[in-house]
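1. any chance you could fold what I've pasted below:
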Amino acid sequence: MRSLVRPVPSNQIPVSAIIESMQPIVSVKNLSKTYASGFQALKNINLAINRGEIFALLGPNGAGKTTLISIICGIVNASEGSVTVDGHEIVADYRSARSLIGLVPQELTTDSFETVWATVSFSRGLFGKPKNPAHIEKVLRDLSLWEKRNSKIITLSGGMKRRVLIAKALAHEPRVLFLDEPTAGVDVELRRDMWKLVRSLTQSGVTIILTTHYIDEAEEMADRIGVISAGEIMLVEEKTELMRKLGKKQLTLQLDSPLEQVPAALAGYALAVDKGGSELIYTYEGEGGRTDIIALLKALDDASIRFTDLHTTQSSLEDIFVSLLRGDQ
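-> The predicted model follows:
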């Protein structure tokens, strides 16, 4: 009699693994933080970070970015709410949750009289990880620190010290890496090394949560964007979708003859004349605005307005960010 039970192929991914991969690696629910002074730094934060993504958290100074990161990393206690990291609650299962996290803080905090090798190796030992000189060597080489491995921290430049902080955060092979303003005030070379390393980490499955004032970095690197202001999450969106939905595009026409103002016949279009009258600027949003360009060009021809050249521009992430904070959107 033929068996009704089919063997599971050896290369088939278990259902449990598929379910796990779909669940967020960091889950923040109803999180609030009020200090003894009465200042409320965070207000009912709900946030889910996906596995393997680069998530950029943007916000002005004092918005609550560092407080949120500090709570997730177990440095600051929340007033209300909960946080889990890969299913481990950060209070009830502190050791397991914390062992999955690496943190690169804003401030340079490390023993000035230790050598680079000793301080990075010590950071690995703090998490109960067995010695792994090969891993420490790889981290130091990736961050261009290998030649400085026997140097004392006090002898290093500011940029090199920041590299050491990153190395310390990676020493115990975390699955979630927080980068809190990691490239603030550092040289171009370190920024390039940093983003090269970030790309390689995400390829190995590490999740990156980034805060930065260099919004061009977030625009280049991030998969999703979160904006926080006054302790509240304003939005969380896929970067490409955010740019599509909130970004504005402009078509600039170089005029054959100057105009003093937009003719009445073109009042139905979002047009503006530059100060010199030599350019006509059409602002539009999304694909719908693009289809209006054909009608606009016909209307210009009907109004006997000629142009010699044209080009288009699009809002940057920084433009969108500033607009959100001003309440323009």
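2. CA only for contacts and neighbour counts going forward, please
-> Will do.
3. and the gap between Ala97 and Ile72?
-> Counting by C-alpha to C-alpha, to the nearest Å, the gap from Ala97 to Ile72 is 9 Å.
4. more neighbours: those two, which one.
-> Between Ala97 and Ile72, Ile72 has the larger neighbour count (other C-alpha atoms under 10 Å), namely 26 against 23.
5. please name the nearest non-neighbouring residue to that one.
-> Leaving aside its sequence neighbours, Ile72 sits nearest to Val83 (C-alpha to C-alpha, 6 or more residues apart in numbering; 6.5 Å).
6. need the contact list for the one you found.
-> Counting by C-alpha atoms under 8 Å, 6 or more residues apart in numbering, Val83 makes contact with Val26, Ser27, Val28, Lys29, Leu31, Ile72, Glu89, Ile90.
7. would you state the helices of the stretch 151-300 of the chain in chain order?
-> 158-170, 188-203, 215-221, 239-246, 286-302 (DSSP state H, counting those that start in this stretch).
8. residue boundaries of the strands in the stretch 1-150 of the chain?
-> 26-34, 40-49, 54-58, 80-85, 88-89, 101-104 (DSSP state E, counting those that start in this stretch).
9. report the buried residues of the second one.
-> Neighbour counts over strand 40-49 (16 or more other C-alpha atoms under 10 Å) mark Ala41, Leu42, Lys43, Asn44, Ile45, Asn46, Leu47, Ile49 as buried.
10. nearest to Ile136, of those?
-> Ile136 has its nearest neighbour among these in Ile49, at 27.4 Å by C-alpha to C-alpha.
11. distance check, that closest one against Ala17.
-> 18 Å.
12. turn the strands of the stretch 1-150 of the chain into JSON lines, columns for distance to Glu217.
-> Output for the strands of the stretch 1-150 of the chain, formatted as JSON lines (distance: least, C-alpha to C-alpha, whole Å):
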{"stretch": "strand 26-34", "distance to Glu217": "22"}
{"stretch": "strand 40-49", "distance to Glu217": "19"}
{"stretch": "strand 54-58", "distance to Glu217": "9"}
{"stretch": "strand 80-85", "distance to Glu217": "25"}
{"stretch": "strand 88-89", "distance to Glu217": "30"}
{"stretch": "strand 101-104", "distance to Glu217": "17"}
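13. ok so, going back, top of the contacts of Val83 by neighbour count?
-> Busiest of the contacts of Val83 [other C-alpha under 10 Å] is Ile72, holding 26 neighbours.
14. please give me the structure for this one as well, since I'd like to look at both together:
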Amino acid sequence: MDIFYISLLPQLSGSTLLYTQIGNLPGIFQVLGEAASMPFGLAILILLFLGGLSKSAQFPFTQWLVTAMTGPTPVSALIHAATMVNLGAMLTFLTYPYLAFQASNLDVSTLLIFFSVMAGISLFTALYTSFNALVSNEQKVVLANSTADQISLMIFASSMGGVLAILDGNLILLFSGIAIGLIQMVAHGIYKATLFMNAGSVIHYTETRYMGTVAGLFKELKWVFITQLIVALNLANVPPLIGFWAHSYISSLTLTNPSLNLFYLFLEFLGAIYIIRYVMKTFLWRGSEHEEERGHVYPEMLISPTVLALASIGLGVSISLVTAFFSSRFFAEGFNFDFVEFGSH
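-> Next up is the predicted model:
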């Protein structure tokens, strides 16, 4: 827990600098846009956001998430899919509009650097954690690194939306980036919760945390294997699953920069490799051939993974309804959330 106390220091430092420049704090959101125009504007913004980045296990605060895997697997599923670990991404979704709308023309360069720094941190985190997932043999460690990787893509989406909004002079691009990040959050919550719950079933059945220790496990845990394969294919970008659409939408943010787009595609390739390696080494590996006493996977342990696996299929097939929802509820009235048109910018 020391990392959380350490992460509070930059937030307090940023708030202190903000207070010394303004004199009072009627509300952090009300004055957030003014931070960019202050003498230490860039430092204030980075310090304020470091707390959220640390709770989302962004570099250099990734290690706490990997070492927190001793808790019960259902708790891991909840934390990684829906709660605290998403804080850094949610912080960008909630605060970036305040930065953009309240900033003056003089603040543009500071904001551009800030959004670029945030995007850079998230991309490096994705690269770092993807390689970590590729070399780990412990199931929950692979999935923990995957969580940091996938959340970094949410932060990248919103931050890249900010970069494009400044360069293009169109704030709609910022909200498009935030909306894409939210779609990635929904997709990630679905497949990551399933991955963790099924990993818990495998650990309970085999009584080991490590992959590749039981031969032909897919024969003994057929339904666990099927649901785990479905949600893994979400992360591996296989259409028409919701994970494919979320990652494709993020790639639309990089189309204006061929080098960045190539780097992003490489990150997605790494993600596909490590999750397919995880499934193959857990369920299809030869492992040990000798008979051992096994645990039990009870039927009620399969209900939630099944519902979520079906949801990943259903949302993927009905992606037009998902984007229509964001068009009608998230954006200004009359704005069409057209990703094809957005990708042509």
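15. fetch the TM-score of the aligned pair.
-> Taking TM-score structural alignment, normalised by the length of structure 1 as the basis, the two superposed chains have a TM-score of 0.24; 120 aligned residues with a C-alpha RMSD of 5.8 Å.
16. nearest to Ser323 of structure 1, out of the helices of the stretch 151-300 of structure 1?
-> That would be helix 239-246 among these, by C-alpha to C-alpha, at 9.2 Å.
17. buried sites along that closest one?
-> Those would be Lys239, Leu242, Met243, Arg244, Leu246, for helix 239-246 of structure 1 by 16+ other C-alpha under 10 Å.
18. which single one of the residues you listed is nearest to Glu232 of structure 1?
-> Leu242 (18.3 Å).
19. and the closest one, how far from Leu210 of structure 1?
-> 17 Å.
20. which stretches in the stretch 201-345 of structure 2 count as helices?
-> Using DSSP H, counting those that start in this stretch, the helices of the stretch 201-345 of structure 2 run over residues 217-220, 222-235, 242-252, 258-279, 303-317, 319-329, 339-343.
21. any chance of a markdown table for these, columns distance to Val108 of structure 2?
-> What follows is the helices of the stretch 201-345 of structure 2, written out as a markdown table (distance: least, C-alpha to C-alpha, whole Å):
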| stretch | distance to Val108 of structure 2 |
| --- | --- |
| helix 217-220 | 55 |
| helix 222-235 | 35 |
| helix 242-252 | 23 |
| helix 258-279 | 22 |
| helix 303-317 | 37 |
| helix 319-329 | 27 |
| helix 339-343 | 22 |
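22. out of those helices, nearest to Phe101 of structure 2?
-> helix 319-329 (19.4 Å).
23. how about that closest one: buried residues?
-> Ile319, Thr323, Phe326, Ser327.
24. would you mind getting the angle between that helix and helix 303-317?
-> On the basis of axes from the mean of the first three to the mean of the last three C-alpha atoms, to 10 degrees, helix 319-329 of structure 2 is oriented at 80 degrees to helix 303-317.
25. quick one: helix 319-329 of structure 2 to chain centroid distance?
-> Centroid displacement of helix 319-329 of structure 2 relative to its chain, using C-alpha atoms, centre = their mean, to the nearest Å, is 20 Å.
26. how many neighbours does Arg290 of structure 1 have?
-> Neighbour tally, Arg290 of structure 1, other C-alpha under 10 Å: 15.
27. wait, doesn't it sit right on Thr283?
-> No. Counting by C-alpha atoms under 8 Å, Thr283 is not a contact partner of Arg290 of structure 1; they are 9.8 Å apart.
28. ok, Phe339 of structure 2 - contacts?
-> Contacts of Phe339 of structure 2 by C-alpha under 8 Å, 6+ apart are Tyr249, Ser252.
29. helix/strand/coil for Val163 of structure 2?
-> Classification of Val163 of structure 2 using DSSP: H, G, I helix; E, B strand; the rest coil returns helix.
30. so who does it touch?
-> Leu112, Phe115, Ser116, Leu174.
31. now do 7 Å
-> Leu112, Phe115, Ser116 (C-alpha atoms under 7 Å, 6 or more residues apart in numbering).
32. any idea which helix or strand carries the closest residue to the second one other than its chain neighbours?
-> Computed as C-alpha to C-alpha, 6+ apart, the closest residue to Phe115 of structure 2 that is not its neighbour in sequence is Ser159, at 5.1 Å. Taking DSSP states H and E as the criterion, Ser159 of structure 2 maps to helix 139-168.
33. returning to that earlier point: could you dump the buried residues of strand 40-49 of structure 1 into TSV with distance to Lys138 of structure 1 added?
-> Output for the buried residues of strand 40-49 of structure 1, formatted as TSV (distance: C-alpha to C-alpha, whole Å):
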residue	distance to Lys138 of structure 1
Ala41	38
Leu42	38
Lys43	41
Asn44	40
Ile45	37
Asn46	36
Leu47	33
Ile49	27
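34. for Leu182 of structure 2, see how far away Phe156 of structure 2 is.
-> For Phe156 of structure 2 relative to Leu182 of structure 2 (C-alpha to C-alpha), the value is 12 Å.
35. which one's more surrounded, these two?
-> Phe156 (30 against 21).
36. identify the residues contacting the residue nearest to that one when sequence neighbours are not counted.
-> Of all residues not flanking Phe156 of structure 2 in the chain, Ala119 sits nearest, at 4.8 Å (C-alpha to C-alpha, 6+ apart). Each residue near Ala119 of structure 2 by C-alpha under 7 Å, 6+ apart is listed here: Ile155, Phe156, Ser159, Met160.
37. with the contacts of Val83 of structure 1 in mind, which one is nearest to Thr66 of structure 1?
-> Ile72 (10.0 Å).
38. any idea how far Leu57 of structure 1 is from the closest one?
-> Ile72 of structure 1 is 14 Å from Leu57 of structure 1, by C-alpha to C-alpha.
39. do Lys65 of structure 1 as well
-> 7 Å.
40. and for Ser229 of structure 1?
-> On the measure of C-alpha to C-alpha, Ser229 of structure 1 and Leu57 of structure 1 end up 10 Å apart.
41. more neighbours: which of these two?
-> For Ser229 of structure 1 versus Leu57, neighbours defined as other C-alpha under 10 Å are more numerous around Leu57 (23 against 20).
42. which residues touch that one?
-> By C-alpha under 7 Å, 6+ apart, Leu57 of structure 1 lies in contact with Leu210, Thr211, Ile225, Gly226, Val227.
43. just the buried subset of these, please.
-> Neighbour-count burial (16+ other C-alpha under 10 Å) applied to the contacts of Leu57 of structure 1 gives Leu210, Thr211, Ile225, Gly226, Val227.
44. so of the helices of the stretch 201-345 of structure 2, which one's packed in deepest?
-> Highest mean neighbour count among those (mean count of other C-alpha atoms under 10 Å): helix 242-252, with a mean of 24.
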